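A.B. asks: Sequence first, then the predicted structure, then my questions.
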Amino acid sequence: MTDVETKRGRVRRLLIDPLASGYGGMGFRFPKGTDEKKQRSYLDWMADWLGYLGDEELRLLRACLSAHGEGAQRCFWPQRATVVFYAQAARPRPIETWPECASWFASIEGPKARAEGTLVATMLFIECNIRPPYTPKDRREVTARAAELQRCYTEASERVARGRAYPDDAQMVAWYDRLTERAEALVGAEPQEGAA
């Protein structure tokens, strides 16, 4: 029987253990007097929250965090906000795992973005910025990106259909189709006409 490594175990192996190790690692620790329950809770949060990252992304995050220890000697675990910032830089967290952001699509805004043709671009904006596109500048950015994505998708699809595809065309079409499927799932079923 083979052992299957969990996401939590992988985060511990590639990120937490090397940062905590005093031998060749950073020797990260908690300030003296920190309750063991709080220590365990923080490391469990880290292991769970970062499970979406791939191996290389976890190694990149380890390098980033190693330079951002807290305290005078820079040997205490970084604040959660620091971890989130660098994790987002390595790869934005999928919106489906952010209920606060994903719920935006279930509101009136999801069907509105669908009708405007900006659904995928809106999802990508929210994943990257961890907030909906509130300002006029944000909305212009989303609209421009939606137009560019749609243009690239249409051109790539046409080349694939004609058998004259560039090397990355099929990948681009599949990528955009996956994003569209994810965004549509977030919006859910449209309300029935006449429903109050």
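C.D. replies: Nice, thanks for sending it over.
A.B. asks: rest of the way, CA atoms for contacts and neighbours
C.D. replies: Fine.
A.B. asks: Could you pull up the residues touching residue 106?
C.D. replies: If a contact means CA atoms under 8 Å, 6 or more residues apart in numbering, then residue 106 has 186-188 as its contacts.
A.B. asks: With secondary structure, distance to residue 136 and neighbour count as new columns, can those residues be given to me in JSON lines?
C.D. replies: Putting these into JSON lines (DSSP: H, G, I helix; E, B strand; the rest coil; distance: CA to CA, whole Å; neighbours: other CA atoms under 10 Å) gives the following:
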{"residue": "186", "secondary structure": "helix", "distance to residue 136": "23", "neighbour count": "20"}
{"residue": "187", "secondary structure": "helix", "distance to residue 136": "22", "neighbour count": "22"}
{"residue": "188", "secondary structure": "coil", "distance to residue 136": "26", "neighbour count": "13"}
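A.B. asks: then this one, side by side with the first:
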Amino acid sequence: MTGSETMTAESKRARVRRLLIEPLIADGFRKRQKDGDEAHQHFLDRLADSVAYMSDDGLRGLRRCLSTKGEGSARHFWPCFATIIGHAEAFEKRPLAELPELLRWFASKAGPAALEAGRHVEEYEFWKKFKRPPTHPEDQHKVAEKAAQWQSKAQRVREEIQRLGKARWPQDRQWLDWYEAQGEYVRELIEGKAE
């Protein structure tokens, strides 16, 4: 890790400590008696690293939410890591770019199959929302349905631009730019060119 990477990681941790951890400690949260100081510090560092992607407002909201989620009979012990991360995801979804182990799905056989079927953008959006693949038949149906809708919309906007020289509505052009950029990004993931 370079010096600038270390500084960035430290500054992210410091921000999470200032907006989330220190206010919760001030509210009365403390380590469990069975945990040693080193284990508790590791927990807090892991927590800070895991929620550093969140905005300041998201961290403030998470703090308010967690302040009522203390564990133990006095409700003053830190909730478990999974509980905190679950609430963090409810406030702000973690970007998939920060979860390379999940993005490997697109480098597997599933990625080229999604690309060939024209549903690669929609599968990526499903992953962003649920952090899992659309393996259930109901999920697959929803993804395929969304792909058909978005492909139809993209075709309509492209035809308007070709015919009129611009999209009928500015937001349609913005959406098309986003859709095409997402399509290219996911294509690069599938081909192993994106990080």
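C.D. replies: The structure has been received and is ready for your questions. This structure is a prediction, so every number in the text was calculated from the model and none was measured.
A.B. asks: Which other helices and strands does the longest helix seen in the second structure contact?
C.D. replies: Longest helix in the second structure, counting residues (DSSP state H): helix 137-164. Helix 137-164 of the second structure sits against helix 120-130, helix 170-190, with contacts defined as 3 or more CA pairs under 8 Å, 6 or more residues apart in numbering; DSSP states H and E.
A.B. asks: mind listing what's buried in it?
C.D. replies: For helix 137-164 of the second structure, burial by neighbour count (16 or more other CA atoms under 10 Å) applies to 140, 142-144, 146-147, 150, 154, 157-158, 160.
A.B. asks: from those residues, which is closest to residue 7 of the second structure?
C.D. replies: residue 143 (40.5 Å; CA to CA).
A.B. asks: quick one: that closest one from residue 56 of the second structure, how far?
C.D. replies: Look at residue 143 of the second structure and residue 56 of the second structure: by CA to CA, to the nearest Å, they are 32 Å apart.
A.B. asks: how distant is the longest helix of the second structure from the center of its chain?
C.D. replies: 24 Å (CA atoms, centre = their mean, to the nearest Å).
A.B. asks: how far off helix 120-130 does that helix point, in degrees?
C.D. replies: 130 degrees (axes from the mean of the first three to the mean of the last three CA atoms, to 10 degrees).
A.B. asks: For residue 29 of the second structure, grab the count of nearby residues.
C.D. replies: Residue 29 of the second structure has 21 neighbouring residues, counting by other CA atoms under 10 Å.
A.B. asks: How many neighbouring residues does the nearest residue to it once chain neighbours are set aside have?
C.D. replies: Once flanking residues are discounted, residue 29 of the second structure sits nearest to residue 76: 4.8 Å by CA to CA, 6 or more residues apart in numbering. Residue 76 of the second structure has 20 neighbours, counted by other CA under 10 Å.
A.B. asks: Name all residues that make contact with residue 90 of the second structure.
C.D. replies: Contacts of residue 90 of the second structure (CA under 8 Å, 6+ apart): none.
A.B. asks: In three-state terms, label the aligned residue in the first structure for it for me.
C.D. replies: For residue 90 of the second structure, the aligned position in the first structure is occupied by residue 89, per TM-score structural alignment. Assigned by DSSP: H, G, I helix; E, B strand; the rest coil, the conformation of residue 89 of the first structure is helix.
A.B. asks: For residue 89 of the first structure, give its distance to residue 176 of the first structure.
C.D. replies: Taking CA to CA, one finds residue 89 of the first structure at 21 Å from residue 176 of the first structure.
A.B. asks: picking up where we left off before, of all the contacts of residue 106 of the first structure, which comes closest to residue 28 of the first structure?
C.D. replies: residue 186 (38.4 Å).
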